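Engineer: got a structure for you, letters missing:
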């Protein structure tokens, strides 16, 4: 009996020992310490991605000491990344303790971009010249909307309108030739062909990717001058994270935003919301009408994603409402007529990505957008506080269904292929739309990326389009990229573009106190050609400094371009004019010393010419712009300072008029813009405080004769609301 008990005890001890060993084996941990190679300071919030032998990914983030403790059961591939530093890749084993010294990525060549590719790739690998406005820059500048983000970008100019908002000009072409995307999905709601950039909130934006030049093969219409892709934040590295921020500007602007994001198992989720208030600003205090109309805006969005059997899916909704009040002048003592404009945007989206193996990837996305603009007139009573609704009420509603699927396959190390299908279905209805209308476009596109040598890459592509109204030509493009080990590089792009008239250009009549623009059912589609080239040289100065020179050039030729034309009654309507050409270039110098001191300077030349009456007589009107930036980062106290400057030259524009022998010439005078900001991070980046001065030179408006046409009757053009002071406070909370 005792012998049996002894055997039981021995068996029990052995089982307990085995269990203990198993638990110990399962809880073996590896430690990674991540520091800056220059001063050995810990990098807080560095991203660590582990990939198992089966391809499963696990995400981690470094703590206040720059450390990551990871439970490991097997040897895994490890990738460490941090904004502004070169990515490190290595294999991590059980019980390993390793110190990673991150080197500054002075040219941001390791920055991952998503535009125009089935799979994310680095800036250096992309066939396109992609400019990036990083999250770090957006934070330092106190950016609140896309208008603020693009204001100091080279080769981009902004035009302000009291009702239509902020509009863009790129390569001398207006906003209808620029594609705007959020996470690869198109933004709708163009007024007079332009997206109002001030309506796009930046609180949940990670970075912005900008491609100048032809992208019509990949993105179709509106992608001739370039493509701007706004990439939103997504939490992969924390169990949950939260942010809360406030912003105040002395002009009377107050913003507040909150967000929460999390990860649990194979699921990810997030929700955010924000409110923006602007009290309006007026240069002439003698009347009620304001140059910058008061408005408030509410934004909210949510997403949920899950990875099932390698299918990475994400579903989301984004909602915004802007309420703008246009105050009318006194019609008689103590009486006026005001107009309220309410703009509602709702976007439902879904996307997926499936990597079958190391060489094949399938991705797709679908979005359904609704854009509603409501206008209501009110009679303001004698007390100036009581309002009464008038009969003047209008609702215009536009919807867009966009579905896109693409497949990419790498045949060899030198040959990659992409093919895709895209559907765009637009509808419009309302009081200002001439009739219920719809435009449907089906497209198939493909491109081939061929690494001819280690230094030379060639990518041709084409797009076949079927439009429900118009015949469409074959769209094609060719891209060439070359670089060598001596720091020289160049890119050359040529593409043919096509743009069908929009619903608003065909059917909508836009009339208010500032605008009289009428649609035209007889419009023809635009066709175009674009040539863009870039040459750059990188010079490494010792170990921690780099100097980069960039020279770019572009040429655009457009046939049947759609413009607003003045009639003999003073009204404006859309019409095809013969031809338009733009040409120019940019030369820039960028210096970066160890991500501490940065300096950018660039000069941009843009020439615009119209052949309004098919005479083949192109006379270019040129303008020269200058941009500059200085920034300094003091790592020991985590303080950064930045100064931004831009000179916008005088611009001359021709417009067709009722008299074919006497075109209308508009001139906008030159102006300067200068901003300063400083950002201080506190408590291991838990809190951040940004303060600064915008428009230090106090520019408000410039002399202008262009707006005496379709967009108003004033002799001055609004630029900004003068010198203002701002402060922003942000709270970050992350749980690893």
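Structural biologist: All right, it came through fine. Every value quoted in this text rests on a predicted model; they were computed, and no experiment measured them.

Engineer: for the rest of this, base every contact and every neighbour count on C-alpha atoms.
Structural biologist: Fine.

Engineer: all helices of the stretch 201-350 of the chain, in order?
Structural biologist: With DSSP state H, counting those that start in this stretch as the criterion, the stretch 201-350 of the chain has helices at 216-219.

Engineer: my read is residue 5 is in a strand, agree?
Structural biologist: No. Counting by DSSP: H, G, I helix; E, B strand; the rest coil, residue 5 is not found in a strand; it is helix.

Engineer: measure it to residue 303 for me?
Structural biologist: From residue 5 across to residue 303, the span is 60 Å (CA to CA, to the nearest Å).

Engineer: one more: residue 508?
Structural biologist: Between residue 508 and residue 303 the computed distance is 34 Å (CA to CA).

Engineer: and the two? which has more neighbours close in?
Structural biologist: Just comparing residue 508 and residue 303: by other CA atoms under 10 Å the higher neighbour count belongs to residue 508, 24 against 19.

Engineer: can you pull the contacts of the residue nearest to that one when sequence neighbours are not counted?
Structural biologist: Nearest residue to residue 508 in three dimensions, chain neighbours excluded: residue 433, at 4.2 Å (CA to CA, 6 or more residues apart in numbering). With contact taken as CA atoms under 8 Å, 6 or more residues apart in numbering, residue 433 is in contact with 396, 504, 507-509.

Engineer: cool, and residue 532?
Structural biologist: Contacts for residue 532 (CA under 8 Å, 6+ apart) come out as 213-214, 492-494, 552-555.

Engineer: then this one, side by side with the first:
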């Protein structure tokens, strides 16, 4: 285990484009400024300005104007966040600062969401529906003290709706989208239907239910679909079809300072893989028939959450959550007879499964003196994991059909907030994690915030966190005549160290113009990074997961927002430098560790026309050319390292949202990917973000320009 190392914190300066000579007096600013409340990482809900952390907020209005149905739809426009889609398995995962979804934690109402491969990490973004979401809060950087393992690059907290100002609310939605230039009512395009109803039974009790169906008919591109019977490798889809059914229910009770709610989500998904190989069957004297060996992947997730919060002894503020979650992925193999469109010889087995018991809680507000606050908290996790040999990477264990393991951790943390002055606050914290499989881990952090006045705010933080090995890294075993890929039960958790500093300036003008300027600089270092490395080349190539790599990230980002009357605009740039030190382990070869840089940018424009009840929006995102070192073998089986390139690309979306009939009817229409991106060139092999292995070709990014229309009918009354 590494001891926290002291390194110089990055110093920086920021020249705001706001002109102090044009600012209005402080009294006018106070009446103009609206205080946005955030809850993620806080002792209690408080204004964004008072938060020691830099919190990014995606509001409900932002989700609606994009007609976003799932988390992948909304995240692909944000700086330092890259959505990695895969048409071959239907998944979309998140990458931040070049590190994949294992380092970024996704929560719902402050509870991590279960996935195929863990808890809160490597989530398929297309499986997170946004119908009942009130807002999304994102914090970049180490959050190990408050959110435990794997919160290395940041956290995303989805906050769902738990109340209404109206007594009754009912909404029904229909959304139609093209998939590139492909669309038909049933078998092409994307078709979404949703329903939601809520009722305030009395002043204390609120209930809601909802359902959503998302039918993505796949992307043909140059393929011919499932009923194509010629054996020329054109059968199937470039982007797999999938159908999702989501239901949810909520019961919320509030009385005085006490609040409790129970939330239930059910998710069902079918992803269909149609084999490109067509097998003929002799049917003499008639024409031959044809079939293919196809696969259907079925995912089911149950999410139960019970939360209570309030005050003890009239002063202590507490919150406690208990959650049971289970996600299971089945694999159904069948023969599809093409001419008769029949499935036969169906056989279903469980492919992957995760079952989690989770609880977290905290107590704060120990002191009457508001200059000091202390939060004590805990987290308890029991995670049962299962993987069958059907996944292709796990061996049978005593003929029971797969690998079953239980991982657990029991954590305690303490965090304090010290208001040294009205302007200056400190936030130290420490977490100790008792691990069932690994050595005990710890996380530490220190945050500071200073308010200079006249809208100028400065923040700085340093944090130590960790990532625990996942199920694949520990227990993989894929050995045959052509492969030798093995997990490693002796792996240790990765350790990380991060620094961040920022300056933010808000300026209000007497004309009504508002400017917001922000500059952030950060540094992250990951030691003992786990990678799949080549351990021998004779008699055959053998790979094993080992703690060998080092990873460093330098990030400088600036963002600017402008709002004037009915017009708003935003723009941002980030420069991210990544240093990888890839180690061949037993083969004694180490890569170059130079920093490789990538430039990203985004911009958005919105214009509201009140008399038309119409909002026009435009979103642009540029992802620059990415470089990374990867391990290869030459013709003599010697280890070499090369610089892989992933080409840059741009995405442009546009939408119009309008309301009719006294806002009972909402219509949103527009286009995604107006620049018609599909594939980008890549010389990287393996997974992006740290590669041992070779390969090159096109990376499937999107399916071209798509058009959408969303119609929602609302019935709200008291």
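Structural biologist: On my side now, so go ahead. Values in this document were obtained by computation on a predicted structure and should not be read as measured data.

Engineer: overall similarity of the pair, as a TM-score.
Structural biologist: Remark: TM-score between the superposed chains equals 0.83 [TM-score structural alignment, normalised by the length of structure 2]; 629 aligned residues with a CA RMSD of 2.6 Å.

Engineer: out of the contacts of residue 433 of structure 1, which two sit at the greatest distance?
Structural biologist: The most widely separated members of the contacts of residue 433 of structure 1, counting by CA to CA, are 396 and 507 (11.7 Å).

Engineer: tell me which of the two has more neighbours.
Structural biologist: Higher neighbour count among residue 396 of structure 1 and residue 507: residue 507, with 22 against 17, using other CA under 10 Å.

Engineer: SS state for the most centrally placed residue in structure 2?
Structural biologist: Central residue of structure 2 (CA atoms, centre = their mean): residue 94, 4.9 Å from the mean position. Three-state call for residue 94 of structure 2 (three-state DSSP): strand.

Engineer: which position in structure 1 pairs with it?
Structural biologist: Correspondence of residue 94 of structure 2 to structure 1, assessed by TM-score structural alignment: residue 168.

Engineer: residue 64 of structure 2 now?
Structural biologist: Using TM-score structural alignment as the criterion, residue 64 of structure 2 maps onto residue 139 of structure 1.

Engineer: count of residues packed around its match?
Structural biologist: Per other CA under 10 Å, the neighbour tally for residue 139 of structure 1 reads 21.

Engineer: which SSE is it in?
Structural biologist: helix 135-140 (DSSP states H and E).

Engineer: the strands in the stretch 51-200 of structure 2, which residues?
Structural biologist: Ranges of strands in the stretch 51-200 of structure 2, per DSSP state E, counting those that start in this stretch, are 55-59, 81-85, 92-96, 104-108, 111-112, 114-115, 118-119, 133-140, 154-160, 168-177, 190-200.

Engineer: of all those strands, which one is nearest residue 297 of structure 2?
Structural biologist: For residue 297 of structure 2, the closest of the strands of the stretch 51-200 of structure 2 is strand 114-115, at 14.5 Å, according to CA to CA.

Engineer: which of the contacts of residue 532 of structure 1 are conserved in structure 2?
Structural biologist: Shared with structure 2 under both residues aligned by TM-score structural alignment, their matches' CA atoms under 8 Å, the contacts from these are 213, 492-494, 552-555.

Engineer: before we move on, back to that, so how far is residue 130 of structure 1 from the residue nearest to residue 508 of structure 1?
Structural biologist: When distance is defined by CA to CA, residue 433 of structure 1 is 37 Å away from residue 130 of structure 1.

Engineer: picking up where we left off before, out of the kept ones among the contacts of residue 532 of structure 1, who's the most crowded?
Structural biologist: Going by other CA under 10 Å, residue 213 tops those with 27 neighbours.

Engineer: alignment lookup: that one to structure 2.
Structural biologist: By TM-score structural alignment, residue 213 of structure 1 lines up with residue 141.

Engineer: equivalent analysis for residue 735 of structure 1, please.
Structural biologist: Using TM-score structural alignment, the partner of residue 735 of structure 1 in structure 2 is residue 717.

Engineer: residue contacts, the nearest residue to that match once chain neighbours are set aside?
Structural biologist: Spatial nearest neighbour of residue 717 of structure 2, chain neighbours left out: residue 168 (5.5 Å); criterion: CA to CA, 6+ apart. Neighbouring residues of residue 168 of structure 2 by CA under 8 Å, 6+ apart: 197-200, 715-718.

Engineer: apart from its chain neighbours, what residue comes closest to residue 696 of structure 2?
Structural biologist: Residue 696 of structure 2's closest residue in space is residue 683 (CA to CA, 6+ apart), at 3.9 Å.

Engineer: that neighbour matches what in structure 1?
Structural biologist: Per TM-score structural alignment, residue 683 of structure 2 is aligned with residue 705.

Engineer: which ones are touching that match?
Structural biologist: 665-668, 714-716.

Engineer: run the last query once more with 10 Å
Structural biologist: For residue 705 of structure 1, the contacting residues are 652-653, 664-669, 713-717, by CA atoms under 10 Å, 6 or more residues apart in numbering.

Engineer: tell me which of the strands of the stretch 51-200 of structure 2 sits nearest to residue 513 of structure 2.
Structural biologist: Closest to residue 513 of structure 2 of these, according to CA to CA: strand 55-59, at 21.0 Å.

Engineer: any residues touching the closest one, and which ones?
Structural biologist: Outside strand 55-59 of structure 2, the residues within contact range by CA under 10 Å, 6+ apart are 36-41, 48-49, 74-75, 133-140, 156-158.

Engineer: please give the centre-to-centre distance between that strand and its chain.
Structural biologist: 14 Å (CA atoms, centre = their mean, to the nearest Å).
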